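[1] I would like to see how this sequence folds:
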Amino acid sequence: MNFKDKVALVTGGASGIGLCTVQTIAELGGDVLVADINVEAGEKAAADIRAKGGKAEFVRLDVTDKTSVAKVRDHVLATKGRLDVLCNVAGWGHIQPFVDNDDAFIAKVMNLNLNGPVELIRAFFPSMIEKKGGKIVNVSSDAGRVGSLGESVYSAAKGGLIAFSKSLAREGARYGITVNAICPGPTDTPLLKSEPEKFLEAFLKVIPMRRFGKPQEVADGIVFLASNRADYITGQVLSVNGGITMVG
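    Below is the predicted model of the structure:
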């Protein structure tokens, strides 16, 4: 895989799966934009890549804020001239019975996992059409494919992101733009570790491989779909989950 002369933006790029994604793309020659709301961690991630000889810049981005999205779009197109790769990794969820979901909780889940990625893609899609090419990879979840106990709204958001990815893939294909989705299983990230221990134990019991995924393992799938090795793959959903679900 080769990302030489490719400009890539990764949301949630300051930690976990997003951090592994920006590091891998940079190692493969890409010019990466580490997009995150966490300024300190994002600046460090970009600095670490540059210290190793890679190309990286931090951009503060709140995917739930249209003004922030527009500002990042304008900056990227003004300084880079284009965006070749867009990876929507940022997301959030918390296990909670639906009857306990208040308005703020539902809004946060929907905005971070569906509305935010849609808005960011809408910001960059016209420029990809103009340049006749681009790679979009959306991080969804198997919860969006088969449902998940205690994650009803999260499942709805992630299912919506899958449907959106498939539909947009049909629109983008004629312009050389591919759109695919990745569905991580339970992955060893700070977000997973924030859940109660009883949930983590329950997860492990139903994963055939009997371990949580590593952020790099998910990032490898994202990077593949964003690479030249996946030029003829679009509208597809790839689960990286240790076999916890096996969807045809």
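[2] can we go C-alpha only for contacts and neighbour counts from here?
    OK.
[3] which stretches of this structure form strands?
    Assigned by DSSP state E, the chain shows strands spanning 7-11, 31-36, 55-60, 85-88, 134-139, 177-184, 237-240.
[4] helices or strands up against the lengthiest helix in the chain?
    Secondary structure of the chain per DSSP state H: the longest helix is helix 152-172. Judged by 3 or more CA pairs under 8 Å, 6 or more residues apart in numbering; DSSP states H and E, helix 152-172 is in contact with helix 103-110, helix 143-146, strand 177-184.
[5] another sequence for comparison is provided below:
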Amino acid sequence: MTDLTGKTALVTGSLQGIGLAIATALAGAGARIAVHGIGGDAQIHEVCEGLRAAGSPQAEFFAGDLRQPDRVDALMGAVGAWGGADILVNNAGIQQTGPLADMPRDAWDAILAVNLSAAFHTMQAALPVMADRGYGRVVNIASVQGLVGSIHKGPYVAAKHGLVGLSKVAALEYAAVGSARTGGVTVNCICPGWTETTLITPQIEARAEALGGDRDKGIADLLSEKQPSRRMSDPSEIGALALWLCDPVAHNVTGTAIPVDGGWTVQ
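    Got it, this is the predicted structure:
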């Protein structure tokens, strides 16, 4: 099993969904977790307590508005003072759908800032420190829509395609750092398809209601449009993949964009 004892992981957007699942997987391997996201005090307390219960020796919350570069710098400075991130997971993301002709410019700016620019800022701060240590992992949570297009999601698709490209550049720049023994420094993307999170619950409920209240049929109907397996992924499965990428054995897996999409992107 992967042992991350002595490692510190910053997971953005880790108060729920895929981010929390990744943080939980890393906590279970013994990593300290720098929690980040938008939530109230009660939720933050519950998440940190849960991560400690999962095996993390420390789990603390770090604030930072990813739309603002100076706030990202402050976030990275605070994590640096805490020991610095050996593992960086850029998971936080926002989305707004609509035709290009109707997309507000402020929505474009916000989506690009959170989903792409913030990852540039966090990587720029974290990667040199990882290089000095001979071990580092950046796991960027992209999307199948970082690999293919989708109507009415122009800013999101642009940001996720950009994140995949940025990750390839960073992977090349740090590919020769460290060794198999130290684990090296790698940069990879995970590209989930339909994944069971609260974000898509309304869509599932609407499909289920149209099919007589059968949730499983609703899911299959929703996924049939894109995902051939007609099965959603559980966030814990994304967490398990992220954990494996952090293992030293994955020192030669870098610059990849790994789909977890039930065959969506091979059609």
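[6] so which of the helices and strands packed on helix 152-172 of structure 1 gets nearest Asp5 of structure 1?
    Smallest distance to Asp5 of structure 1 across these (CA to CA): 17.0 Å, for strand 177-184.
[7] so which bit of structure 2 is that closest one matched to?
    Mapping strand 177-184 of structure 1 onto structure 2 (TM-score structural alignment) gives residues 185-192.
[8] how big's the offset between that stretch and structure 1?
    When structure 1 is overlaid, stretch 185-192 of structure 2 sits 0.5 Å from its aligned residues on average, using mean CA distance after the TM-score superposition for structure 1.
[9] and if you look at stretch 120-127 of structure 2?
    Here the mean offset of stretch 120-127 of structure 2 against structure 1 after fitting is 1.4 Å, by mean CA distance after the TM-score superposition for structure 1.
[10] just tell me what Ser143 of structure 2 corresponds to in structure 1.
    Correspondence of Ser143 of structure 2 to structure 1, assessed by TM-score structural alignment: Ser141.
[11] hmm, that match is touching Ile182, no?
    Yes: between Ser141 of structure 1 and Ile182 there is a contact under CA atoms under 8 Å: 7.1 Å.
[12] which residues are in contact with both of these two?
    Taking CA atoms under 8 Å, 6 or more residues apart in numbering as the contact rule, Ser141 of structure 1 and Ile182 both touch Ser239.
[13] the more surrounded of those two?
    The neighbour comparison of Ser141 of structure 1 against Ile182 (other CA atoms under 10 Å) goes to Ser141, with 29 against 24.
[14] quick one: residues contacting the alignment partner in structure 1 of Ser56 of structure 2.
    With TM-score structural alignment defining the correspondence, Ser56 of structure 2 maps onto Gly54 in structure 1. When contacts are counted by CA under 8 Å, 6+ apart, Gly54 of structure 1 touches 26-27, 29-31.
[15] dump these to CSV, plus neighbour count and distance to Val10 of structure 1.
    Shown next, in CSV, are the contacts of Gly54 of structure 1 (neighbours: other CA atoms under 10 Å; distance: CA to CA, whole Å):
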residue, neighbour count, distance to Val10 of structure 1
Ala26, 27, 11
Glu27, 18, 14
Gly29, 18, 15
Gly30, 23, 12
Asp31, 25, 11
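[16] ok, the residues you listed vs Tyr232 of structure 1, which is closest?
    For these, the nearest to Tyr232 of structure 1 is Gly30 (20.4 Å; CA to CA).
[17] pretty sure that closest one contacts Lys55?
    Yes: Gly30 of structure 1 is within contact range of Lys55, at 6.9 Å (criterion: CA under 8 Å).
[18] about what we covered before: show me the contacts of Gly54 of structure 1 that map onto helices.
    26-27.
[19] now for the contacts of Gly54 of structure 1: which two are most distant?
    Going by CA to CA, the pair spanning these furthest: Glu27 and Asp31, at 9.6 Å.
[20] ok, and the closest non-adjacent residue to Leu204 of structure 1?
    Arg210 (5.4 Å; CA to CA, 6 or more residues apart in numbering).
[21] list the contacts of the aligned partner of that neighbour in structure 2.
    Aligned counterpart of Arg210 of structure 1 in structure 2: Arg230 (TM-score structural alignment). For Arg230 of structure 2, the contact set (CA under 8 Å, 6+ apart) comprises 219-221, 223-224, 262.
[22] span of stretch 62-76 of structure 2 from start to end?
    Using CA to CA, to the nearest Å, one end of stretch 62-76 of structure 2 lies 9 Å from the other.
[23] ok, residues contacting that stretch?
    By CA under 8 Å, 6+ apart, stretch 62-76 of structure 2 touches 34-37, 78-79, 84, 110, 113-114, 118, 121-122, 125-126.
[24] pull out the buried residues from it.
    For stretch 62-76 of structure 2, the neighbour count (16 or more other CA atoms under 10 Å) marks 62-67, 69, 72-73, 75-76 as buried.
[25] what span of structure 1 is stretch 65-74 of structure 2 aligned with?
    Alignment of stretch 65-74 of structure 2 against structure 1: residues 62-71, by TM-score structural alignment.
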